[in-house]
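**Q** sequence and predicted model, in that order:
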Amino acid sequence: IVTDDLALPFGTLRMRAKGSGGGHNGLGNIETVLGTSKYARLRFGIGDEFRRGQQVDYVLGRWTGEEESTLSARLDRFDEAVRSFATIGLERAMNHFNNT
């Protein structure tokens, strides 16, 4: 599962083999459907620069100029992480990419 994550700084990658939904509506729904939280997930940090109660507007809003200037490189790194997960496996990919 690939998802955004408000709890991670913008552009940060994090892979996990399992875990809770952490309040993420999409992950909560997936766990309900699967009946388990034991599934791999790759999270892309989108930061938390929003006022209280404004998460939806923040998540669906536009990138800042600073974020846009680094987004392409971060997405390239994210693409590399997804491909590594598929080819070398979760554990090795986690060791290489987590928090980069």
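**A** Right, received. Where do you want to start? Numbering: from 1, shown residues only.
**Q** for the rest of this, base every contact and every neighbour count on C-alpha atoms.
**A** Noted.
**Q** give me the element Ser84 is part of.
**A** helix 65-88 (DSSP states H and E).
**Q** mind listing what's buried along that helix?
**A** Applying a neighbour-count criterion of 16 or more other CA atoms under 10 Å, one finds 74, 77-78, 81-82, 84-85 buried in helix 65-88.
**Q** structure two is appended below for comparative analysis:
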Amino acid sequence: MFIIAGLGNPTLQYEGTRHNVGFDVIDTVARKYNISVDYRKNRAYIGKGIIAGQKVLLAKPQTYMNLSGESIRGLVDYYKVDEESQLLVIYDDVSLGAGQLRIRKKGSAGGHNGIKSIISCLGTDIFPRIKVGVGEKPKRYDLADYVLGHFSREEREMMEEGYGHAAEAVEMIVAGEIDAAMNEYNRKVKPKEG
């Protein structure tokens, strides 16, 4: 069993915000592999399916971002998975351009409260993750206001492309090809010339 957890905030007011791209990627993966993520367990919406011949559990924690680790700890314990090799966390990153990916095998929270919570609850920062760029915060913007804001139409197109790439990266990682996924997606994307 491989747990693939996308981070976000529950309730309609947060739908489509920068902080909810983890949920958006899970929705993209769920559509691609025909997995229903509608069952509640361990304070998350979950759905089981098969990706790259492996059993997977897609999860959208419903604890709000800052307590994501509580839900993920419960899922890791219940399904007895090894977080270092059978957990993949997907979340937003304000240091990357809209739709760009950065895949890592481990790392610090980098100021992300959802990841801070997961590291605290698991007692380790060694777990694979896919960071999805949401664009850098403009100067004089409050970070919380920025990540809880919505994308422009142009950004939304870049994000949709990024979600598709993230879904492809998920398949590679589940298949044991995280290094190949890093080589493929950890590149700077050149802006399109208009």
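**A** Yep, it's here. Predicted, not measured: the structure shown is a model, and the values here were computed from it.
**Q** returning to that earlier point: what's the helix holding Ser84 of the first structure packed up against?
**A** Other elements packing on helix 65-88 of the first structure under the criterion 3 or more CA pairs under 8 Å, 6 or more residues apart in numbering; DSSP states H and E are helix 90-97.
**Q** just the angle between the helix it packs on and helix 65-88, please?
**A** Here helix 90-97 of the first structure points in a direction 150 degrees away from that of helix 65-88 (axes from the mean of the first three to the mean of the last three CA atoms, to 10 degrees).
**Q** list the helices and strands helix 90-97 of the first structure packs on?
**A** Using 3+ CA pairs under 8 Å, 6+ apart as the contact criterion, the neighbours of helix 90-97 of the first structure among helices and strands are strand 13-16, helix 65-88.
**Q** average gap between the longest one and the second structure?
**A** In other words, helix 65-88 of the first structure. Taken against the second structure, helix 65-88 of the first structure registers an average deviation of 1.6 Å after superposition, with mean CA distance after the TM-score superposition for the first structure.
**Q** start to end distance for stretch 48-60 of the first structure?
**A** End-to-end distance for stretch 48-60 of the first structure, by CA to CA, to the nearest Å: 13 Å.
**Q** mind listing what's buried in that stretch?
**A** 48, 58-59.
**Q** and stretch 45-57 of the second structure, by the same measure?
**A** So, applying 16+ other CA under 10 Å, buried residues of stretch 45-57 of the second structure: 45-51, 56-57.
**Q** stretch 28-45 of the first structure too?
**A** Neighbour counts using 16+ other CA under 10 Å place 28, 31, 37, 41-45 of stretch 28-45 of the first structure among the buried residues.
**Q** quick check: which element contains Tyr45 of the second structure?
**A** With DSSP H and E as the criterion, Tyr45 of the second structure is inside strand 44-51.
**Q** ok, the residue sitting nearest the centre point of the second structure to Glu136 of the second structure distance?
**A** Nearest to the geometric centre of the second structure sits Ile90, at 1.5 Å (CA atoms, centre = their mean). Using CA to CA, one gets 18 Å for the distance from Ile90 of the second structure to Glu136 of the second structure.
**Q** for Lys60 of the second structure, same thing?
**A** Separation of Lys60 of the second structure from Glu136 of the second structure (CA to CA) stands at 24 Å.
**Q** residues touching the aligned residue in the first structure for Lys137 of the second structure, list them.
**A** Matched across to the first structure, Lys137 of the second structure falls on Glu49, judged by TM-score structural alignment. For Glu49 of the first structure, the contact set (CA atoms under 8 Å, 6 or more residues apart in numbering) comprises Tyr58.
**Q** now do the SS call for Glu49 of the first structure.
**A** Local secondary structure at Glu49 of the first structure is given as coil here, using DSSP: H, G, I helix; E, B strand; the rest coil.
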